[in-house]
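**Student:** This is the structure alone, sequence omitted:
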């Protein structure tokens, strides 16, 4: 398979608004011994991309400075240590960076096959959300069948994936979203209860819906004033898992006595700094436990909009507007 020496990618010369994202030409990356080189057909757009563009989420040492943490396409080359994939395989991958481009080098263990019947756009919408939800809601949050999960930001890519996975594994799902339309979408994709946080006191609603018992797990990407209310909303042995602070505040004035009285666990994580081995282990669990559900059509990504690679700025404007329901994907 012929590989060119140069490619089109999205460049960011300086931190700033969406307008700093411009198409440019640069060298095709060379795969490391444990990498595959993917000819990108589609790339997902995620909140960490926005944060990196703004200068608030620098790539870890050794990662590509190009934006983009998930891609789907064909393997066109591979390092000499790679045995799991062959040239021509269709894969989607959790990238360490470099996704907004025609070619992206990714550790082979962070790749997964396209689920049955999927196209590139659908496949590209999977990795970032599936890796994040599995690691945080199921591994760290230990959500189990019959428990109740409170998922904030239910109408975004992470939220809808969390709702669908929690529902598929037998949990009751309560979620919050910012409009009646978004709440309806959350219910359509598996939420048992959806609370419009703009018109209702979500903590009071959670207390009512759980008859005062509280929920078992909270998946929070908001932070700020939600932190104290999350603690109040957890039942005995409850787990609070942070994955982002979209309200910008990581500091809260909260009563922590319930942490002792109800044996609560407060934890959280980011995906990007994890090692290749750690990400590979998550990929292995996804392939064994989640990919069969995708193959069977039990749930799947919700695509809100697609944009050509050169219109990455427009994709970021849409994401920052929070008007989307589901995933935003770039086509290459």
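**Tutor:** Sure, I can see it. It should be emphasised that the depicted structure is a prediction, and the values quoted were computed from it without experimental measurement.

**Student:** switch to C-alpha atoms for all contacts and neighbour counts from now on
**Tutor:** OK.

**Student:** tell me which element the residue most central in space within the chain is part of?
**Tutor:** For the chain, residue 129 is the residue whose C-alpha lies nearest the centre (C-alpha atoms, centre = their mean; 2.6 Å). Per DSSP states H and E, residue 129 falls inside helix 127-133.

**Student:** packing partners for that helix?
**Tutor:** strand 70-78, strand 90-94, helix 157-168, helix 276-289 (3 or more C-alpha pairs under 8 Å, 6 or more residues apart in numbering; DSSP states H and E).

**Student:** Okay, the nearest residue to the residue nearest to the centre of the chain once chain neighbours are set aside and residue 133: tell me how far apart.
**Tutor:** Counting by C-alpha to C-alpha, 6 or more residues apart in numbering, the nearest residue to residue 129 once its immediate chain neighbours are dropped is residue 158, at 5.0 Å. Plainly put, residue 158 is 7 Å away from residue 133 if you go by C-alpha to C-alpha, to the nearest Å.

**Student:** Could you do residue 64 as well?
**Tutor:** Look at residue 64 and residue 133: by C-alpha to C-alpha, they are 24 Å apart.

**Student:** Below is structure B, check it against A:
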């Protein structure tokens, strides 16, 4: 089968199309014929040698999410059958024509979505649900600040929080992105290039913050959190070393946490998939949440797809299309 391989760590040009053996599903795994693969920031970091794949996952093939058709079921599979349309969360290896994944990490593709749209869902929806709604204990009616509102994570978080009747604030880098996020349901969009979000929010505050920036945002986040506020990290693109005022954390009763999803155990991902199916998939069916795809590239144009990701001009998800 064809797969996109990291030939060495470096720029996008190190990604090359190669031929590798097709995986064979065992136990409770299904073999998916991939129609589309999601492109994520972590794929770029893996390509650069900054984010290794979990144990037993090929480090040379990126890709954390796919959509396609089940073509073979392992002997212990009970949830799926050949021909089922599914999308799946992976530990890696998604830039390929076929992937083998445990059945509990798959979800049915909603009837109204195509493969391109479905491939944009697993990584972002699982991450948002895990970190905002579970780790952040976000409740309807509370306020949420999402840094990086135009990213795949951002557009997902905005829509889901809005669907649950909450006030949503986000930071973005352009007025165009601000307008787009506003159209998705954000109540306030702050252009971080012209405004200081701490200054804007100093009188209103927020209950939960989802941050992928880190670094200089850390102290500002603490300042704008309300009492009993929760700060959740999923990345630290601008730096991982920060200074914590423990007294401020104590007085305001703040909770600070973070997580990575990729290396979590199967049982956790399986439970998370069940939660997503129960609470998020109905929002897709009734039109309250929709996938936001910026552009779908042919798998042969994977270099351009990664360059697009690194330019950070996109709004929503970048996808690799395996049918063109």
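**Tutor:** That came in fine, so what should we check first? These figures come from a predicted structure and were not determined experimentally.

**Student:** just to revisit the earlier point, residue range for the helix holding residue 129 of structure 1 in structure 2?
**Tutor:** Following TM-score structural alignment, the partner segment of helix 127-133 of structure 1 in structure 2 covers residues 122-128.

**Student:** Tabulate the helices and strands packed on helix 127-133 of structure 1 (a markdown table), appending distance to residue 190 of structure 1 and mean neighbour count.
**Tutor:** Output for these, formatted as a markdown table (distance: least, C-alpha to C-alpha, whole Å; neighbours: other C-alpha atoms under 10 Å):
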| stretch | distance to residue 190 of structure 1 | mean neighbour count |
| --- | --- | --- |
| strand 70-78 | 24 | 27 |
| strand 90-94 | 25 | 29 |
| helix 157-168 | 6 | 25 |
| helix 276-289 | 18 | 17 |
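
**Student:** Out of these, flag the one nearest residue 185 of structure 1.
**Tutor:** When those are compared for distance to residue 185 of structure 1 using C-alpha to C-alpha, the nearest one is helix 157-168, at 8.8 Å.

**Student:** got the contact list for the match of helix 127-133 of structure 1?
**Tutor:** Applying C-alpha atoms under 8 Å, 6 or more residues apart in numbering, the set of residues contacting stretch 122-128 of structure 2 from outside is 64-66, 87-89, 152-153, 156-157, 261, 272-273, 276.

**Student:** and what of stretch 196-205 of structure 1?
**Tutor:** 176, 177, 178, 179, 180, 183, 195, 229, 230, 232, 233.

**Student:** Please check those and keep the buried ones.
**Tutor:** Among the contacts of stretch 196-205 of structure 1, those buried by neighbour count (16 or more other C-alpha atoms under 10 Å) are 176, 177, 178, 179, 183, 195, 229, 230, 232, 233.

**Student:** out of those residues, what pair is the most spread apart?
**Tutor:** 179 and 232 (23.6 Å).

**Student:** Give the equivalent position in structure 2 for residue 267 of structure 1.
**Tutor:** Under the alignment defined by TM-score structural alignment, residue 267 of structure 1 corresponds to residue 257 in structure 2.

**Student:** Counting neighbours, what do you get for residue 119 of structure 2?
**Tutor:** Using other C-alpha atoms under 10 Å, residue 119 of structure 2 has 33 other residues around it.

**Student:** Give the full set of residues in contact with it.
**Tutor:** When contacts are taken as C-alpha under 8 Å, 6+ apart, residue 119 of structure 2 is in contact with 36, 37, 38, 65, 66, 67, 87, 88, 319.
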